[in-house]
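>>> Below is the sequence, then the predicted model.
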Amino acid sequence: MLVGAGACSTASSDTADESARGKTVSGKVIPVVAAENFWGSIAQQLDGSHVHVKSIIDNPATDPHDYEPTAADGRAVATARYTIVNGIGYDPWADKLLSANPGNDRTGLKVGDLVGVRPGGNPHRWYSPADVRKVIE
């Protein structure tokens, strides 16, 4: 859970850029990487200035099933302190990014595992208010 993980911050864009590279600024900003923008948006809304959220897929027209991650995506995941991926076969590339650089101090959330939906099930969990509440909690 991210809520309350950091102290108040008045992060500038330079500070946010530093935190995105994995450098916390006085321990106040936590770099978070979300595979998709809907989960990234929730993390940003929950923790505001306490986090710098990078959503790998931030364009709603991009198909996560066919996405090919970039080197920059790999760097973002490698320096993240917290990751959020959908799972359920929706973003199979995300597991590859996570396993390429397993972080000892990184916490990960796989939505499918949290809500008990296995690969092959309906991956569109952001449409389920009950599942979104579980992610928020």
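Cool, got the structure. Computed from a predicted model, the values in this text were never measured in an experiment.
>>> going forward, measure contacts between C-alpha atoms and count neighbours the same way
Fine.
>>> Now do the strands in this protein.
30-36, 51-57, 82-85, 107-110 (DSSP state E).
>>> Put this next to the previous one:
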Amino acid sequence: MKQLLHTLLQSLATLAFCAGSVTAFAADKVPVMASFSILGDLVRVVGADRVTVITLVGPGGDAHVFEPKPADAKNLLQSKLLITNGLGFEPWVQKLVKSSGYKGPVIVASQGVKVRSMLAAKGNGTETDPHGWQDPTNVVIYARNIASALGKLDPAGAAAYQANSEAYVKELQALDAEAMAKIAAIPADKRKVITSHDAFGYFAAHYGIKFLAPQGGSTEVEPSAKQVAELIKQIQKERIKAVFVENMSNPKLLTQLSKDAGVTVGPELYVDALSKAGGPADSYLKLMRHNVTQLVVGMKQN
């Protein structure tokens, strides 16, 4: 009995140690790090049970203002692959790679996407719009790039990764057709939306919606009083009722703007990050369906 109790206590101690460990990689799976939560979801779908994924910027996190911590560098060193969005979305990645000493491959999931431009965060000229995942036809490219990268890293699983990505492509195509039908039912002159920061460029172009944002492309830069005043005039002139704030933005600005313009802020949208597990947008597919549903409801009120 004493021996049995001793063995049990040893097992519990081991479990407690593992639970408190910095890294969460499983020993029998390919360790992959993704830069942010949406990308992490895509890697999990394509990699399935052959990979373990850790994301740097988790659900609800803001990649625009993210600062890597020592634990992130330690986890990166234990990874065999780092997958990023690219397009300037993660300006801190190269510094993290260098400081951590990571020597493995770094894959840009957006490689091959037709890049759009957006107004620069500080209002001077234009810059690359990094939010490529807002168009599900771009996510088809993301999924296939991820499958290719995983296949090179783990040749024994290459066929499985390709099959997983192609199955997911069918889900993305079904999502896109569903979204297109719902938005097409809204008259073109009503397809106008106010959001807190300019992250819907790809979505807008693909679905034929006009988005206006007081904060520009980055959550780091506050709009001027003049920009806000001009937007209020436009809201009132065009009678825009579809006003939304994103899950990783400070709602104070848009709440004040909507109050001054006499409109009500709609439900939260998910743009640069997933919701936490169990939330309305804890996967990319759920995120897109949630956003489309809320945007359609809002635009019908215009």
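Received the coordinates, thanks. What you see is a predicted model, and the numbers here were worked out from it, not measured in a lab.
>>> possible to save the strands of structure 1 as CSV with mean neighbour count and distance to E68 of structure 1?
Output for those, formatted as CSV (neighbours: other CA atoms under 10 Å; distance: least, CA to CA, whole Å):
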stretch, mean neighbour count, distance to E68 of structure 1
strand 30-36, 26, 12
strand 51-57, 25, 10
strand 82-85, 23, 15
strand 107-110, 16, 19
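>>> Let's have those strands in a markdown table, adding distance to P119 of structure 1.
Listed next are the strands of structure 1 as a markdown table, based on distance: least, CA to CA, whole Å:
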| stretch | distance to P119 of structure 1 |
| --- | --- |
| strand 30-36 | 16 |
| strand 51-57 | 20 |
| strand 82-85 | 13 |
| strand 107-110 | 12 |
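>>> And the ones you listed: which comes nearest D17 of structure 1?
Proximity to D17 of structure 1, assessed across the strands of structure 1 by CA to CA, is greatest for strand 51-57 (8.1 Å).
>>> mean shift between the closest one and structure 2?
Once fitted to structure 2, strand 51-57 of structure 1 is off its aligned match by 0.6 Å on average (mean CA distance after the TM-score superposition for structure 1).
>>> same for that strand, what does it pack against?
In terms of contacts (3 or more CA pairs under 8 Å, 6 or more residues apart in numbering; DSSP states H and E), strand 51-57 of structure 1 is packed against helix 13-20, strand 30-36, helix 37-47.
>>> Show residues contacting that strand.
Contact partners of strand 51-57 of structure 1, identified using CA atoms under 8 Å, 6 or more residues apart in numbering, comprise 6, 16, 19-20, 28-37, 40, 43-44, 64, 73, 76.
>>> Which of the helices and strands packed on strand 51-57 of structure 1 sits closest to A94 of structure 1?
A94 of structure 1 lies closest to strand 30-36 among these, at 6.6 Å (CA to CA).
>>> Would you list the average distance separating that closest one from its aligned partners in structure 2?
So strand 30-36 of structure 1 averages 0.5 Å relative to structure 2 (mean CA distance after the TM-score superposition for structure 1).
>>> can you list contacts of that strand?
Here strand 30-36 of structure 1 makes contact (CA under 8 Å, 6+ apart) with 5-6, 19-22, 24, 40, 50-58, 64, 76-77, 79-86, 91, 94.
>>> what range in structure 2 does that strand sit on?
Mapped onto structure 2 using TM-score structural alignment, strand 30-36 of structure 1 spans residues 30-36.
>>> ranking the helices and strands packed on strand 51-57 of structure 1 by burial, who's on top?
strand 30-36 (a mean of 26; mean count of other CA atoms under 10 Å).
>>> That one vs helix 37-47, what angle?
If you take axes from the mean of the first three to the mean of the last three CA atoms, to 10 degrees, strand 30-36 of structure 1 sits at 150 degrees to helix 37-47.
>>> and the aligned partner of V97 of structure 2 in structure 1, how many neighbours?
Mapped onto structure 1 by TM-score structural alignment, V97 of structure 2 lines up with L98. As a burial measure, L98 of structure 1 scores 17 neighbours (other CA atoms under 10 Å).
>>> Verify the contact between L98 of structure 1 and A78 for me.
Yes: under the criterion of CA atoms under 8 Å, L98 of structure 1 lies in contact with A78, with a separation of 7.5 Å.
>>> Give me the common contacts of these two.
With CA under 8 Å, 6+ apart as the test, L98 of structure 1 and A78 reach no residue in common.
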